[in-house]
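Chemist: Predicted coordinates and the sequence they were generated for:
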Amino acid sequence: MKLYKIKEMSTVEMEKKLEELEKELNLLVFRHKNRQLDKVMKLREVKRDIARLKTFIHQAKEE
């Protein structure tokens, strides 16, 4: 997910997207452990997107 897309989102949208990504991460981890995941880099991308969203949510709450 690109930064400009995150910056355009409201806090509520960010929280919804965060929930979606956390569910996706759980599914990817499960598939990775069962050796069903072809693109392991997807795990890294989702983890980084979660971290970015958490950072922006935290910054928005401080303001």
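Modeler: That came through fine. Numbers count the residues shown, from 1 in each chain.
Chemist: CA atoms for contacts and neighbours, from now on please.
Modeler: Noted.
Chemist: Just give the closest residue to the residue nearest in space to the middle of the chain, not the sequence neighbours.
Modeler: Relative to the mean C-alpha position of the chain, the nearest C-alpha, by CA atoms, centre = their mean, is the one of residue 50, at 3.0 Å. The shortest distance from residue 50 to any non-neighbouring residue, by CA to CA, 6 or more residues apart in numbering, is to residue 18 (6.1 Å).
Chemist: One more to weigh against that first structure:
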Amino acid sequence: MKIFQVRELPPQELEKRIKDEEENLVHLKFQKATSQLENPMKIRNARRDIARMKTVLRERQAQSAKSEKKS
């Protein structure tokens, strides 16, 4: 998922997708441990997608905290 796609999502959707992606990552790691994972890059991509989503969520929280502080 590209960063511009992540930025378009509302916060509730981001939290839902983070949770889904973390569950997917657990399954991918389990497949790797049992030698059933065909493409190990899926683990890397899942981790990076989670990081992107968490970064955008954190940016939004910081922005709202900053705007509350000014008011």
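Modeler: Perfect, I can see it now. Treat the numbers as computed from the prediction; the structure is a model and nothing was measured.
Chemist: quick one on the thing from earlier: for the residue nearest to residue 50 of structure 1, list the residues it contacts.
Modeler: Counting by CA atoms under 8 Å, 6 or more residues apart in numbering, residue 18 of structure 1 touches 50, 53-54.
Chemist: what about structure 2, which of those hold up?
Modeler: For the contacts of residue 18 of structure 1, the contacts that are reproduced in structure 2, applying both residues aligned by TM-score structural alignment, their matches' CA atoms under 8 Å, are 50, 53-54.
Chemist: State the distance from residue 47 of structure 1 to residue 6 of structure 1.
Modeler: 15 Å (CA to CA, to the nearest Å).
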